[in-house]
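> structure here, sequence nowhere to be found:
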């Protein structure tokens, strides 16, 4: 646990901008890019008092601010080898132009990078991480999510997550030709290093629709249009998918928002621009009161 006095002393003398994070789980929202000591101190005090994230904010991580493009890199590791899954670009900021507070993710696209850059990520990030875990006696098994910042072509690690991402999972999984059963079979027999991950030669763009007030004070209870609410996600047509998130059924069986991110629509296409057009076209068919979404996903 971070001592409040130590954190405040450091923040008063630091150079800005810098990044202040709640160390615990905060649904992707426990991060502030602070541009002044006053802004950082206000955030830190709210964390220590438990006003924002409860016990998750009692330990703070203070980091250098990096300017670049976010990348989400995913692998499935079996303790001996691993399979590299499609890489996505995630848009964390709430508003167009990468402005506003950080969120759990407002959209993204895949694939995001060249094979050459991914070779660099393998060499400098993925394999050193897996080697260190094995050397420590804890060989990693399962999905591993590397949250990276691409700065002048170099990968910088921001975070690790032992899961897939949201909305990245919705974006990357439709691009994989292999069945999930095949991936998990090779995982079970610890031969993922021998598996060729086959990808559809297409692009995927995902756009998140959230309720008004997200992420600080999201509104709830707004009725959603009548559409199939298949568990997990539904294929709207050959090129678009819908994945529900913060919704529930009322006493009449109608879907209503529960606050926060409500759904993700994913468009597929032979080019990034076509995939983007299809995602936004599907979005327009799913309105609800107070809906908010970014208009520049895969355009910025």
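Nice, I can see it. No experiment lies behind these values; they were computed from the predicted model shown.

> C-alpha only now, for contacts and for neighbours.
Fine.

> and residue 170, what element?
Following DSSP states H and E, one finds residue 170 within helix 168-172.

> same thing with residue 129?
helix 127-135.

> check residue 160 too.
Per DSSP H and E: strand 154-161 holds residue 160.

> what does that strand rub up against?
Residues outside strand 154-161 that contact it (C-alpha atoms under 8 Å, 6 or more residues apart in numbering): 120, 121, 124, 125, 144, 145, 146, 147, 148, 149, 150.

> the last one reaches residue 72, doesn't it?
Okay, so that is residue 150. No. If you go by C-alpha atoms under 8 Å, residue 150 and residue 72 don't touch, sitting 10.2 Å apart.

> put this next to the previous one:
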């Protein structure tokens, strides 16, 4: 594990997947990140690249050097399951990088650099992605987070005592297609997100809630009887997905995505994927999540 810390927070990151594994405030000793030690969700905060969610037909069709190339791809991409290289580390900052290997070349045709950066500033952890196209071809991809926040403030593991605080607004809600329970239905629902969004396992009995078109990029995790919480801010990540497991696990995932899981009707062509990100040759793009722990 790689450790960074300041006078407020202690953070642990696994080089496998460049995955955030622990954030503890020094003054209250609260663990804010789901440890993945019980229930069926064994990860804590996987980084998703180069695709989000389930993949139509389990393969992606890319334009490469004037031709088409079809390669296999797994759910949420391969970055979460690979070892990153630690390229910079000091007391308050760590930078991890994933670059092509023989394994990735069999699944993704582009030369790329995918950096995951963690940096502490007071009680805020900045969690950034930098994607660089190191190829002469135009590069297509998705990128996003999947952080599971531990619902254990003041030792209270009752999930229903927690809630999300949103800016009250209208947006689109996508749900899984009941015909296959793996891909999204394009029949979205226009919803009003309440300012206070109470958490319950019942809301997730059909899996994740995928919100698209939100104007605000700020959400707080709060507890009915605690002053502790999390302020979560995301940039350049237009989709916000909420998810928890309906088993006894006590966490809520906040998943900001530049991308979205495939729809039932999706073709395998990479250009047809909703929110597909495009980088021209040697272009770079940055995405960020700022998480304040209080």
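Arrived safely. Since this is a predicted model, take the numbers as computed values, not measurements.

> any idea what the TM-score is?
Taking TM-score structural alignment, normalised by the length of the second structure as the basis, the two superposed chains have a TM-score of 0.27; 131 aligned residues with a C-alpha RMSD of 6.2 Å.

> more crowded one of residue 150 and residue 72 of the first structure?
residue 72 (22 against 16; other C-alpha atoms under 10 Å).

> tell me how far the more buried one lies from residue 48 of the first structure.
29 Å (C-alpha to C-alpha, to the nearest Å).

> residue 78 of the first structure now?
Distance of residue 78 of the first structure to residue 48 of the first structure, computed by C-alpha to C-alpha: 38 Å.

> what about residue 230 of the second structure, distance to residue 149 of the second structure?
Counting by C-alpha to C-alpha - residue 230 of the second structure and residue 149 of the second structure are separated by 9 Å.

> so for those two, which sits in the more crowded spot?
Of the pair residue 230 of the second structure and residue 149, residue 149 is the one with more neighbours under other C-alpha under 10 Å, namely 23 against 18.

> which element, helix or strand, includes that one?
Judged by DSSP H and E, residue 149 of the second structure forms part of strand 147-150.

> give the next helix or strand downstream of that strand.
strand 162-166.

> quick one on the thing from earlier: tell me the buried residues in the helix or strand that the helix holding residue 129 of the first structure is followed by?
Next helix or strand after helix 127-135 of the first structure toward the C-terminus (DSSP H and E): strand 141-151. Across strand 141-151 of the first structure, burial judged by 16 or more other C-alpha atoms under 10 Å covers 141, 142, 143, 144, 145, 146, 147, 148, 149, 150.

> can you put those residues in JSON lines and add distance to residue 5 of the first structure?
Converted to JSON lines, the buried residues of strand 141-151 of the first structure look like this (distance: C-alpha to C-alpha, whole Å):
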{"residue": "141", "distance to residue 5 of the first structure": "39"}
{"residue": "142", "distance to residue 5 of the first structure": "39"}
{"residue": "143", "distance to residue 5 of the first structure": "38"}
{"residue": "144", "distance to residue 5 of the first structure": "35"}
{"residue": "145", "distance to residue 5 of the first structure": "33"}
{"residue": "146", "distance to residue 5 of the first structure": "32"}
{"residue": "147", "distance to residue 5 of the first structure": "30"}
{"residue": "148", "distance to residue 5 of the first structure": "31"}
{"residue": "149", "distance to residue 5 of the first structure": "30"}
{"residue": "150", "distance to residue 5 of the first structure": "34"}
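
> just curious, which of the residues you listed is nearest to residue 31 of the first structure?
Within the buried residues of strand 141-151 of the first structure, proximity to residue 31 of the first structure (C-alpha to C-alpha) peaks at residue 147, which comes in at 13.6 Å.

> okay, now the closest residue to residue 9 of the second structure other than its chain neighbours: neighbour count?
Spatial nearest neighbour of residue 9 of the second structure, chain neighbours left out: residue 25 (4.6 Å); criterion: C-alpha to C-alpha, 6 or more residues apart in numbering. By other C-alpha under 10 Å, 19 other residues sit near residue 25 of the second structure.

> I'd say residue 25 of the second structure and residue 292 touch.
No. Shown here, residue 25 of the second structure and residue 292 do not form a contact pair, counting by C-alpha under 8 Å, at 10.5 Å.

> returning to what we had before: for the helix holding residue 170 of the first structure, packing partners?
Packing partners of helix 168-172 of the first structure (3 or more C-alpha pairs under 8 Å, 6 or more residues apart in numbering; DSSP states H and E): strand 107-110, strand 203-210, strand 261-269.

> need those strands in JSON lines with mean neighbour count, can you?
Output for these, formatted as JSON lines (neighbours: other C-alpha atoms under 10 Å):
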{"stretch": "strand 107-110", "mean neighbour count": "29"}
{"stretch": "strand 203-210", "mean neighbour count": "28"}
{"stretch": "strand 261-269", "mean neighbour count": "26"}
